[in-house]
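# pasting the structure only:
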């Protein structure tokens, strides 16, 4: 009897397997593949969820944020041994560190096919209003060196948007065998069904994301102050957690002040994101850079107009003036002007929201995207 073919996924957080890869895994299983998932950050309950999917889950060591070369070399050697014992037909790594060290380990293990996917370039490639910090420049140089070592070993390198390969491969002269652009990891659209925009007197602008500088939270709050000065009953809702370890994060003091002055409505981190999208009129993400933001895709699938920045990843979601607006990065004044446009032209909220829905159906259906991804993996 012929043994089933094996595919290894190398990731970091366990939640990415059951949260974002479940439709892909189900399709691969239907095609007769057995899936192994390597995760480095997990809780036992998360491992149980992955096992319940029929996936063999294997914890491994990887310091996602560390820069200890000796520890990374040792972890790569151990990962290669773990992969070698499985003898997979294919290794598919995603996220920055798994792409680097998973690709190196797969080559050491002599895996026949090796694929890597970068879902974004991260904060070291994300320009800030004051320019790149010295630390970010150093880390980026190290990353580029590691990408030069690892990416040429992959049979294909997959990106979500067309800007990332230009900013990484072309600017830093990294030669790879082949590049593909996926266009987003997609959504199960049935989880985010279209809902007509609620006709209310006071418009709600919704922000979803970690309360980080590079997500544009400071611009969102600054724009809210401008809008509230003219239209005080406008509602600004923020969903997401503070990252206290991040220097650019919104501080607890700043957040408390915004809540106490009724500038924003802050439910925190919620599990019913789709309900909050349904109860909003316009989605706002003033991010500095993305892969292709999932939160925006969710809002578009529900049928909401979008205001976002004209930066890599974000510009893949909005056709300016059709389903929302692309604004200059870091510009809270222009953001406020576009918010006021929707307040003063409320009929555009429904018209643009309907266009968002049509774009989401065409571009972000996870079944269509997974068929493309599987073709990229040559399965």
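Right, received. Where do you want to start? Quick caveat, the model's predicted, so the values are computed rather than measured.
# C-alpha from now on. contacts and neighbour counts both.
Will do.
# does residue 152 touch residue 179 like I think?
No - shown here, residue 152 and residue 179 do not form a contact pair, counting by CA atoms under 8 Å, at 10.7 Å.
# so what sits against both of those two?
Common contacts of residue 152 and residue 179 (CA atoms under 8 Å, 6 or more residues apart in numbering): none found.
# ok, which stretches of this structure are strands?
5-10, 33-39, 56-59, 90-94, 113-118, 156-159, 179-181, 204-208, 235-239, 265-268, 282-285, 305-309, 324-327 (DSSP state E).
# okay, one more to line up with it:
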């Protein structure tokens, strides 16, 4: 039996499979026994097939019930005590909060991966959101301001959370995104024909800029552009900013956009596009852009934290102001009208991905962080 064990606390099994399964495979190859605690889902079959042991952990990502959160925390303690890990890796803020207190109680080193600050930190903090933000900062400070706690941020704007929550004793690392398998997503020729295919592959949330994308599609149709606009993904009912199925049906019915459900074959979906758009309000480090770069597709994205870190403006894609459908339309139009520029940016994006986004390098960096965290051991 390996003498090292890593316990992942995850709130969303499909997200973990699509963004982090490489860490399970890399940890096993590095001599770890791996346990993944997350809610039940068809995706847990994939987690177990990768060689990890799955344990059910009930967590409501959008829940705010005090009783529910206490149960989630007690579940985290029970799981951690039974698994007896040498290190814990918690992914996303809510998991980090629960696992942080559990790891403090059990004196286990923890790594918290902040893959975007999410709804609570996106936009202005007013009313209940302001209260929730202050509570999160306070709980972070109580549970995670210690030497055997580490954080991985994907961009320097998000890393300011360390200051907000006063985590001056924790160690901070920067890793730009989850990486991409450059062998699985390859650059294919652009689709032939005059029609330009523009896609937004993401969870269908307001914060991803879905409404701005629909607005831009309508404006470009009014300009007479020969283009298709595709939303690729599903709503997320657990997220307060999710669009609704009725909205999607309405947009499709009036001809504004086409809709394709979430697909595991993102390589084929991207190969059918000329341009990838992600007019998000804020990101950690968007996998949408990482995957688009690997596929050799130019990106149009918002000039906001995370998004601006993922492209080279004017080289691999174009930045535009967030929450501005007209500016998004103008940026997309530039690439629609200049196919040669669109192709050149796509080729540059693939080269950028090969240099910066290789999943093997990302995995190796995580394993190095695990080793450093374990060396710090059980010191509070």
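The structure has been received and is ready for your questions. Here the structure is a predicted model, which is why all the values come from computation and not from measurement.
# related to what we said a few turns ago, can you redo the strands of structure 1 as a markdown table with mean neighbour count and distance to residue 358 of structure 1?
Output for the strands of structure 1, formatted as a markdown table (neighbours: other CA atoms under 10 Å; distance: least, CA to CA, whole Å):
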| stretch | mean neighbour count | distance to residue 358 of structure 1 |
| --- | --- | --- |
| strand 5-10 | 22 | 32 |
| strand 33-39 | 22 | 33 |
| strand 56-59 | 17 | 37 |
| strand 90-94 | 25 | 29 |
| strand 113-118 | 24 | 27 |
| strand 156-159 | 24 | 23 |
| strand 179-181 | 18 | 21 |
| strand 204-208 | 24 | 20 |
| strand 235-239 | 21 | 25 |
| strand 265-268 | 15 | 29 |
| strand 282-285 | 26 | 16 |
| strand 305-309 | 28 | 12 |
| strand 324-327 | 23 | 13 |
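# which among the ones you listed is found nearest to residue 75 of structure 1?
strand 56-59 (11.9 Å; CA to CA).
# tell me what that closest one is packed against?
strand 33-39, helix 44-52 (3 or more CA pairs under 8 Å, 6 or more residues apart in numbering; DSSP states H and E).
# quick one, the last one and strand 33-39 angle?
Spelled out, it's helix 44-52 of structure 1. Here helix 44-52 of structure 1 points in a direction 170 degrees away from that of strand 33-39 (axes from the mean of the first three to the mean of the last three CA atoms, to 10 degrees).
# just the buried positions in helix 44-52 of structure 1, please.
Residues of helix 44-52 of structure 1 classed as buried: 46-47, 49-50 (neighbour count, 16 or more other CA atoms under 10 Å).
# elements contacting that helix?
Other elements packing on helix 44-52 of structure 1 under the criterion 3+ CA pairs under 8 Å, 6+ apart are helix 15-20, strand 56-59.
# indicate which one of those is closest to residue 334 of structure 1.
Nearest to residue 334 of structure 1, of all the helices and strands packed on helix 44-52 of structure 1, is helix 15-20, at 33.4 Å by CA to CA.
# how far does the closest one sit from the chain's center?
Chain-centre distance of helix 15-20 of structure 1: 12 Å, with CA atoms, centre = their mean, to the nearest Å.
# again with stretch 160-170 of structure 1
Offset of stretch 160-170 of structure 1 from its chain centre (CA atoms, centre = their mean): 15 Å.
# quick check: chain neighbours aside, which residue is closest to residue 361 of structure 2?
Computed as CA to CA, 6 or more residues apart in numbering, the closest residue to residue 361 of structure 2 that is not its neighbour in sequence is residue 179, at 8.0 Å.
# mind checking how far stretch 51-71 of structure 2 is from the chain centre?
What separates the centre of stretch 51-71 of structure 2 from the centre of its chain is 19 Å, taken as CA atoms, centre = their mean.
# residues in contact with the residue mapped onto residue 54 of structure 2 from structure 1?
In structure 1, residue 54 of structure 2 lines up with residue 57, judged by TM-score structural alignment. The contact partners of residue 57 of structure 1, taken as CA under 8 Å, 6+ apart, are 36-39, 47, 50-51.
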